[in-house]
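Asker: Structure, please.
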Amino acid sequence: MGEFIIKMPDVGEGVAEAELVEWHVKPGDPVREDMVLAAVMTDKATVEIPSPVTGTVLWLGAEIGDTVAVKAPLLRIHVAGEGGEVTAAPMPETVSIEAKEEQSPVARVEIPSPVEVKTSAQPAPVARAVVQPPADKPLASPAVRLRAQESGIDLRQVPGTGPARRITHDDLDQFLARGAQPSVTPAGLAMKTTVEEIKVTGLRRRISEKMVLATSRIPHITYVEEIDVTDLEDLRTTMNASRKPDQTKLTILPFLMRALVKTVAEQPGVNATFDDDAGIITRHGAVHIGVATQTPAGLTVPVVRHAEARNIWNCATELVRLAEAARSGSALREELSGSTITITSLGAMGGIATTPIINHPEVAIVGVNKIMTRPMWDGSQFIPRKMMNLSSSFDHRVVDGWDAAAFVQRLKVLLETPALIFIES
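Answerer: Coordinates of the predicted model:
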């Protein structure tokens, strides 16, 4: 009989360690050759680790959320036959676009894992889960329960003196005689004392690290301005009514994307990234717009590349395609990185104002708040107008307050006079 020791594979890109995000097996489970045993996550990709042999899992070397070094023992498999050294043959890298509801919304790359094998006179003990039974409910007769309910007494607070700690009428009498107050909880309601601990793993950990990096290293300045989007909404409605069957329905975001393209052409310092370690600001000619997107696994930022070369209909089509790919988990690595400026929007839940966190290493992010009809004074009377706030944050090390204000004011002009968006410079 032999024992295989499967080690953490070298996932490439100079990565020395990876986070374990999924176990597909547990001790005692039978496995077959090529069966996926676990998944680990690097910066953008999830790497699946297959089994090179058929056998039984003896031991798992890490828990979900643990960071495991390359070549560290990951699990042991008990197999039939003699021992000996075995190295898994390299497998071609493939990108899977099959979505799983629980997986992170990134490409999954299958990479073989290096394997060692050694003989074992006796199999290693199999770890067994120990399940603690839940606490028993208080034992009492129906009559006692009814009396306790009518008196507002929580039976869990009453010591029982009957057989098997059964609570009797005498126990209720003694409980009240000691001066204990009846429970103020209304009938049918009960206090909850459960506590749930959730380990931060996978994409949620990546989001956490990204937010800490951005807020700890970037001094944010947030500028909020209200925009009258009445004319823009009228134009959007008209364009949607006359769109061709193959054209995607327009939201406000494609208009904002085209307005961003025109604005950063005038203020290239906002369409930039800042390497604060090297002290280098990189201004980008290409406008790669990241769009913060909520997915079942968490927040991702798919990127509409070269927005400067797309018309408004193409921006809308690409935006929908990327959002669907992110939510289904089929987005490719290059579709989730490389943005030069980001838009964030909560749609109808956008609130009055927000304080967006910059997508490091970018220097600006534009936040869209919800559209509301409000009475606005036109000089002689109040008239209903559709108003929306833009909440934009800037890296104050790179963008001065005056430049931030000028940037937003230019966006305001374009969005309030949407015909200007379509005029080529």
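
Asker: Going by C-alpha atoms from here, please, whenever you check contacts or count neighbours.
Answerer: OK.

Asker: quick one: secondary structure of the most far-flung residue of the chain relative to its centre?
Answerer: The C-alpha centroid of the chain is most remote from residue 170, which lies 55.3 Å away (C-alpha atoms, centre = their mean). At residue 170 the chain is in helix, as set by DSSP: H, G, I helix; E, B strand; the rest coil.

Asker: do residue 76 as well
Answerer: Three-state call for residue 76 (three-state DSSP): strand.

Asker: shouldn't it be in contact with residue 2?
Answerer: No - if you go by C-alpha atoms under 8 Å, residue 76 and residue 2 don't touch, sitting 10.2 Å apart.

Asker: These two: who's more crowded?
Answerer: residue 76 (24 against 20; other C-alpha atoms under 10 Å).

Asker: Contacts only, for the more buried one.
Answerer: 3-6, 57-60 (C-alpha atoms under 8 Å, 6 or more residues apart in numbering).

Asker: Let's see this one next, to set against the first:
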Amino acid sequence: MGTHVIKMPDIGEGIAEVELSQWHVKVGDLVVEDQVLADVMTDKAMVDIPSPVHGKVIALGGQPGEVMAVGSVLISIEVEGAGNLKESAAPVVTKEPVAPTVEAVVESKPVAAAPRPAPAPACQGPMVAREADERPLASPAVRKHALDLGIQLRLVRGTGPAGRVLHEDLDAYLAQGQSNASAPAAAAYAQRNDEEQIQVIGMRRKIAQRMQDATQRAAHFSYVEEIDVTAIEELRAHLNEKHGASRGKLTLLPFLVRALVVALRDFPQMNARYDDEAQVITRLGAVHVGVATQSDVGLMVPVVRHAEARSLWDSAAEISRLANAARNGKASRDELSGSTITLTSLGALGGIVSTPVLNLPEVAIVGVNKIVERPMVVKGQVVIRKMMNLSSSFDHRVVDGMDAALFIQAIRGLLEQPATLFVE
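Answerer: Okay, the predicted model is just below:
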């Protein structure tokens, strides 16, 4: 038998060190050629490290969260053959974005890893064998639903792809719990003294660093304005009824993208990037709209490129395609970089007001809050209107308060009189 030592590869782009984000194997596992061994993270992307050989893992070279130099020992594998020591740099497979895909997680399961023992039943409902620190796959909506119901996701068996927990799984868990008479009704009120420590590594570390960097470097200020979206919601419903079957359904987002494009013609200072080290502001003619998207691994911002040249349905299709790619871990590096202004929305959870953080080096971000029906006075009459707030933030080093207010008022005018979105 021999030992094959795999070293941290040179990923390129002048990178001298990378963060070890996640192991997909452990000591004692049997691995096959091309099986994913680990994920490592650069400043720009998550990278798969596959095995170049068949063999048995005998040593790991680092812990998740550890920053490792290129050329350092990543993993040692016992292989058949002569008893000499072989070394190689691991091949790399760049994954965009900085998060493992569902398919990669499924395919990279250790070949001969021992199954985890099922835990003793701790509460009612169908159980699933997960360790206490294992984070089950679930969408943000499912996580919130579980939180509202007081359900620990790690105890729910997921029936979706790769064991993803679905809303239906939560319903099944509750139904099983209600039929289990042995579970005390007062369990939800029992005292708890457990604690959980979560290491900030990988994607979450990158998000934390970017948010901290943005708030420390930029001089944020926010501006909130309410908008009557009754007319544009009526137009959207009409277009969906007439063309939805053939062209696809429209959400409010493509209208907002169109409003940004038109308003930026008069406010080019908003469609800009600020290099604070070189003290240079770059205004761009192309409008590349970043659309903040929540995924299971954190916030991502896929980019709708050249929004100024897209129709409503073209924008809608691209937003949908990019959002799905980001949530499924399949968006490319180019699709996650290069935005000139960002649009962020929490959808139905949008709340009344928010204070979004700038996506540096951009100087403006437009935040969308939820639509609510409220009584409003229109021409002396109290009528029910659909109202929505825009909560936007700007970099005061570049954007003056008056210009920011005028910019948002321009967007307001376009959305309240939607025909003006298409008048050239």
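
Asker: And the strands in the stretch 301-425 of structure 1?
Answerer: Along the stretch 301-425 of structure 1, counting by DSSP state E, counting those that start in this stretch, strands occupy 303-304, 341-345, 364-368, 372-377, 382-395.

Asker: Dump those into CSV; add mean neighbour count as well.
Answerer: As requested, the strands of the stretch 301-425 of structure 1 are exported to CSV (neighbours: other C-alpha atoms under 10 Å):
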stretch, mean neighbour count
strand 303-304, 26
strand 341-345, 24
strand 364-368, 26
strand 372-377, 14
strand 382-395, 20
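
Asker: so which of the ones you listed gets nearest residue 285 of structure 1?
Answerer: strand 341-345 (11.8 Å; C-alpha to C-alpha).

Asker: so how far does that closest one sit from its counterpart in structure 2?
Answerer: Aligned to structure 2 and superposed, strand 341-345 of structure 1 gives a mean residue distance of 0.3 Å (mean C-alpha distance after the TM-score superposition for structure 1).

Asker: Run the angle between that strand and strand 382-395 for me.
Answerer: 140 degrees (axes from the mean of the first three to the mean of the last three C-alpha atoms, to 10 degrees).

Asker: Let me have the strands of the stretch 301-425 of structure 1 in a markdown table, adding distance to residue 198 of structure 1 as columns.
Answerer: Shown next, in a markdown table, are the strands of the stretch 301-425 of structure 1 (distance: least, C-alpha to C-alpha, whole Å):
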| stretch | distance to residue 198 of structure 1 |
| --- | --- |
| strand 303-304 | 30 |
| strand 341-345 | 27 |
| strand 364-368 | 30 |
| strand 372-377 | 37 |
| strand 382-395 | 31 |
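
Asker: Can you tell me which of those strands is nearest to residue 220 of structure 1?
Answerer: Set against residue 220 of structure 1 and scored by C-alpha to C-alpha, those come closest in strand 382-395, at 5.2 Å.

Asker: So which elements touch the closest one?
Answerer: Here strand 382-395 of structure 1 touches strand 220-228, helix 230-241, strand 364-368, strand 372-377, going by 3 or more C-alpha pairs under 8 Å, 6 or more residues apart in numbering; DSSP states H and E.

Asker: which stretch among these comes nearest residue 406 of structure 1?
Answerer: Closest approach to residue 406 of structure 1 among those (C-alpha to C-alpha): strand 220-228, 10.5 Å.

Asker: Now do the closest one: distance to the chain's middle.
Answerer: 26 Å (C-alpha atoms, centre = their mean, to the nearest Å).

Asker: ok, and what's touching it?
Answerer: 353, 355-358, 385-396, 401, 404-405, 408-409, 412, 415-416.

Asker: repeat that with 7 Å
Answerer: Outside strand 220-228 of structure 1, the residues that touch it by C-alpha atoms under 7 Å, 6 or more residues apart in numbering are 355, 385-396, 405, 412, 416.

Asker: nearest spatial neighbour of residue 62 of structure 1, skipping sequence neighbours?
Answerer: Leaving aside its sequence neighbours, residue 62 of structure 1 sits nearest to residue 74 (C-alpha to C-alpha, 6 or more residues apart in numbering; 6.6 Å).

Asker: and that neighbour, what is it in contact with?
Answerer: Contacts of residue 74 of structure 1 (C-alpha under 7 Å, 6+ apart): 6-8, 60-62.

Asker: What of residue 342 of structure 2?
Answerer: 289-291, 364-366.

Asker: pretty sure residue 350 of structure 2 is in contact with residue 367, am I right?
Answerer: No - checked against C-alpha atoms under 7 Å, the pair residue 350 of structure 2 and residue 367 is beyond contact range at 8.9 Å.

Asker: Can you show me the strands along the stretch 151-300 of structure 2?
Answerer: With DSSP E, counting those that start in this stretch, the ranges of strands along the stretch 151-300 of structure 2 come out as 220-228, 272-275, 280-283, 289-291, 293-295, 298-300.

Asker: Tell me which residues of the longest one come out buried.
Answerer: I take that to be strand 220-228 of structure 2. Neighbour counts over strand 220-228 of structure 2 (16 or more other C-alpha atoms under 10 Å) mark 220-224, 226-228 as buried.

Asker: Same check on stretch 45-62 of structure 1?
Answerer: Within stretch 45-62 of structure 1, judged by 16+ other C-alpha under 10 Å, the buried ones are 45-60, 62.

Asker: That stretch: how far from the chain's middle?
Answerer: Mean-position distance between stretch 45-62 of structure 1 and its chain equals 26 Å (C-alpha atoms, centre = their mean).

Asker: ok, now stretch 70-90 of structure 2?
Answerer: For stretch 70-90 of structure 2, the distance to the chain centre is 35 Å (C-alpha atoms, centre = their mean).
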